[in-house]
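Student: predicted model, plus sequence, below.
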Amino acid sequence: MNDQLSLSELINVQIKAQGPMSLSTYMNLCLTHPTMGYYRKSDPLGRTGDFITAPEISQMFGEMLGVWVAQIWQQLDKPERFTLAELGPGRGTLMADMVRIFQSVPGLIDALNVQLLETNPVLKQQQANNIKGASLNWVEEIHQLKASEGPLIVVANEFFDALPIKQFQYVNGNWYERLVGLKEDKRSWGLSPTPMPADAFPPQLGKPAENAIWEMAYPAQKNMEELGAIVAEKTGAILAIDYGYAETQTGETLQALEKHQMVDPLANPGDADLTTHVDFQALTEKLDREKLNICPLITQGEFLKAMGIELRAKAIMDHIPDAKEKVENDLNRLIGAKQMGELFKVQAIGSKNMVPYPFEAG
């Protein structure tokens, strides 16, 4: 007989014992509980999972990122050793596609040290199986990248959107933290009884509308600060790709996906992927601008076009005419204005005097 509490029961017990919990605590439990968390227990990716990421749509996405990494390596004067770190590498599809590109760049594979930031044992095994042609190392904390060899190039595709956030709601002239509580033994939203000090909120929010929601992603900011400090010291660049917005604003973006369907975020803890849109202004605002070059944000469509994805698509269609319709559909999904091309943004950060191609200096 299994008398272990489910994650849903565990969260309810914690709320009963300690009172309503912050959304960040709730998200942490849902996503990273050691045995029942969404990212710890299974493979959530792909057509049979809960969502499909850009690398799973088409090899062209990973190939363009591989071209970008090769370009940065050349901008760094082709160091004899460098580290490429991928944050949240999924099944390893993106890294596998990048490594395939590296094999056509003389000297790059010999210089390459791959570090994968991953905590899910199922995905670690898949990464080991899927990534061929490069030696792999795994880390579970960003600070471990300090010990990596040579300059550091970081790729983070749909990483920051899955980190826990806090939500605040504007009611009668004050901000209150939004909490997860219980109502008749069912999880529901509520507000902290204590108003937050007005100076704790970004001035960009101005005077919000009644019941406006503001989301604060402290773990994402902290991770980016840590990455920035390492890149500033070691030299290199960071590339972050995520759906999000350029300037801090109000608006609720929390969503839960289960088997490709939107579901109630409070309904099935550990069974659905919880994500939010990334506030790129907040993500980069605490970085050291004396030591880092924070490039202006561009869209995924702009980035992939600049890296040559349209030429790559044409080459594939010329080589495999039967694939024409699929390649055209995949291309449109990745760069189309009404698809991922506009919704997803690309943030590049370079070490001092490094302006990562194809971005402009910050």
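Tutor: That came through fine. Residues are numbered from 1 along each chain as shown.
Student: rest of the way, CA atoms for contacts and neighbours
Tutor: Noted.
Student: what segments of the stretch 1-150 of the chain are helices?
Tutor: Counting by DSSP state H, counting those that start in this stretch, the segments of the stretch 1-150 of the chain that form helices are 7-18, 23-32, 38-41, 54-57, 59-75, 93-102, 108-111, 121-130.
Student: put this next to the previous one:
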Amino acid sequence: MALKDRLAREIALTGPMTVADYVTRCLHDPTDGYYATRPALGEGGDFITAPLISQMFGELIGLWAVETWQRLGAPERFRLVEVGPGDGTLMDDALRAARVAPGFLEACDLILIEPSGPLREVQARRLAQADVSPRWVRSLGQIDTDAPVILIANEVLDCLPARQFVRTEGGWAERRVGVTDGGDLTFGLVGITGGFERPGFEVEPGQVIEASEQQAAFGRDLAAMLAEASGAALLIDYGRDRPGVGDTLQALRRHAKVDVLATPGEADVTQWADFPAVLEAAVRAGADVTGCVGQGDFLRRLGIEARAERLRTGRPEAAPVIGRQLARLTGPDQMGALFKAAAIFSPRSLSVPGFET
């Protein structure tokens, strides 16, 4: 039975499903979930991420990790962690760039957090010849805190779903997924009688707000780990850097937006990262945080323009392509502004590269 039919039957028996629960099932249902069965990255897949646009992205993240390691005192042993490594391209590029730092690779315990079986297989093939052999775990809780941690999470928060709430003329309601008499999935509103934390900003009737318990928990768990182990976590994602309204739920298939409810499990489903909620949760859990920086500014601070110029010099025939890649990663009308970077770190004395003011 298709996931859509199973969800419709479940909803008919138990009642409307929260948007967050629906997205989780679309992505991680063990039988038919998108990441469990058919993740498709790259130009020929459903979506593309920054590491697949240009080697420059992963190289600069690798140099960011090296600089962070040096600012931590170049410990003889540390854990380099990537959450949601995609097809392994980012880490492959990062490890290659890190060869410039004597001692970094020798001190590195490489850990990849990946719940998707198909993607673990792709990552293993990509990193088979890497300078450091990775090991895989399924959650942050499986990482020991007896050594400093340097963690990278590129486009992870947008995979952690949010519930949606709507201000109506009669009060607040939650947007949920229900089922029609004909068996199709549909959105509807369920009134809220209690247990809802109203936002601290103005919301007009008809407007939607999103609240992600999973994103906040991720920030909290990162902070707890770093407060104990020391280190820094770099978060890069598309999303908001201040509280606000908006329905950001979308499904992507072959790089085009599709109906979120039409074919659950067959498309990538995402929502914006809520950086304010994640960083607030981290502070409450005992770590320090940076502010948000646009991806374009962050990459420029790390030296992407100089790196692009070196690549152009070495490969003049590829100069136009390199220029387009640079523009896509940093342009304010492309990924440069919508995508944000922020860091969670400990101890307070640590200065995180790319966020100095």
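Tutor: That came in fine, so what should we check first? Computed from a prediction, not measured in an experiment: that's the story for all the values here.
Student: any idea what the TM-score comes out to?
Tutor: The TM-score (TM-score structural alignment, normalised by the length of structure 2) is 0.96; 353 aligned residues with a C-alpha RMSD of 1.4 Å.
Student: thinking again about what came up before, would you turn the helices of the stretch 1-150 of structure 1 into a markdown table with distance to residue 351 of structure 1 and mean neighbour count?
Tutor: What follows is the helices of the stretch 1-150 of structure 1, written out as a markdown table (distance: least, C-alpha to C-alpha, whole Å; neighbours: other C-alpha atoms under 10 Å):
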| stretch | distance to residue 351 of structure 1 | mean neighbour count |
| --- | --- | --- |
| helix 7-18 | 42 | 15 |
| helix 23-32 | 31 | 21 |
| helix 38-41 | 31 | 23 |
| helix 54-57 | 26 | 20 |
| helix 59-75 | 11 | 21 |
| helix 93-102 | 22 | 23 |
| helix 108-111 | 19 | 18 |
| helix 121-130 | 29 | 16 |
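Student: nearest to residue 171 of structure 1 among those helices would be which one?
Tutor: helix 23-32 (18.0 Å; C-alpha to C-alpha).
Student: that closest one maps to which residues in structure 2?
Tutor: Residues 19-28 of structure 2 are matched to helix 23-32 of structure 1 when aligned by TM-score structural alignment.
Student: ok, now stretch 101-114 of structure 1?
Tutor: Going by TM-score structural alignment: stretch 101-114 of structure 1 matches residues 97-110.
Student: just the terminal-to-terminal distance for that stretch.
Tutor: Counting by C-alpha to C-alpha, to the nearest Å, you get 15 Å between the two ends of stretch 97-110 of structure 2.
Student: now stretch 133-143 of structure 1
Tutor: Stretch 133-143 of structure 1 has its terminal residues 26 Å apart, counting by C-alpha to C-alpha.
Student: give me the contacts around it.
Tutor: 99-100, 103, 109, 112-119, 128, 145, 223, 226-227 (C-alpha atoms under 8 Å, 6 or more residues apart in numbering).
Student: cool, and stretch 43-58 of structure 2?
Tutor: By C-alpha under 8 Å, 6+ apart, stretch 43-58 of structure 2 touches 40-42, 89-94, 155, 252-256, 267-268, 299, 304, 307-308, 322, 325, 329.
Student: for the most centrally placed residue in structure 2, what are its contacts?
Tutor: The residue lying closest to the centre of structure 2 (C-alpha atoms, centre = their mean) is residue 156, at 1.7 Å. With contact taken as C-alpha under 8 Å, 6+ apart, residue 156 of structure 2 is in contact with 83, 84, 235, 236, 237.
Student: can you redo those residues as TSV with distance to residue 11 of structure 2 and neighbour count?
Tutor: Shown next, in TSV, are those (distance: C-alpha to C-alpha, whole Å; neighbours: other C-alpha atoms under 10 Å):
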residue	distance to residue 11 of structure 2	neighbour count
83	32	22
84	30	22
235	35	23
236	34	26
237	32	26
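Student: next, find the distance separating the aligned residue in structure 2 for residue 244 of structure 1 from residue 123 of structure 2.
Tutor: Using TM-score structural alignment as the criterion, the counterpart of residue 244 of structure 1 in structure 2 is residue 239. Residue 239 of structure 2 sits 26 Å away from residue 123 of structure 2, going by C-alpha to C-alpha.
Student: ok, residue 266 of structure 2 next?
Tutor: Counting by C-alpha to C-alpha - residue 266 of structure 2 and residue 123 of structure 2 are separated by 21 Å.
Student: give the contact list for residue 219 of structure 2.
Tutor: So residue 219 of structure 2 contacts 278, 279, 281, 282 (C-alpha under 8 Å, 6+ apart).
Student: let me know the secondary structure of the counterpart of it in structure 1.
Tutor: Taking TM-score structural alignment, the alignment pairs residue 219 of structure 2 with residue 224 from structure 1. Using DSSP: H, G, I helix; E, B strand; the rest coil, the structure places residue 224 of structure 1 in helix.
Student: the match of helix 23-32 of structure 1 against structure 1, how far on average?
Tutor: On superposition with structure 1, the mean distance recorded for stretch 19-28 of structure 2 (mean C-alpha distance after the TM-score superposition for structure 1) is 0.8 Å.
Student: what's the burial count for the counterpart of residue 335 of structure 1 in structure 2?
Tutor: Residue 335 of structure 1 maps onto residue 330 in structure 2, with residues paired by TM-score structural alignment. When neighbours are defined as other C-alpha atoms under 10 Å, residue 330 of structure 2 has 23 of them.
Student: ok, the one 3 residues further on next?
Tutor: Other residues within reach of residue 333 of structure 2, judged by other C-alpha under 10 Å, total 11.
Student: and it, how close does it get to residue 296 of structure 2?
Tutor: 10 Å.
Student: if I pick the match of residue 335 of structure 1, what's in contact with it?
Tutor: 295, 296, 297, 299, 300, 336, 337.
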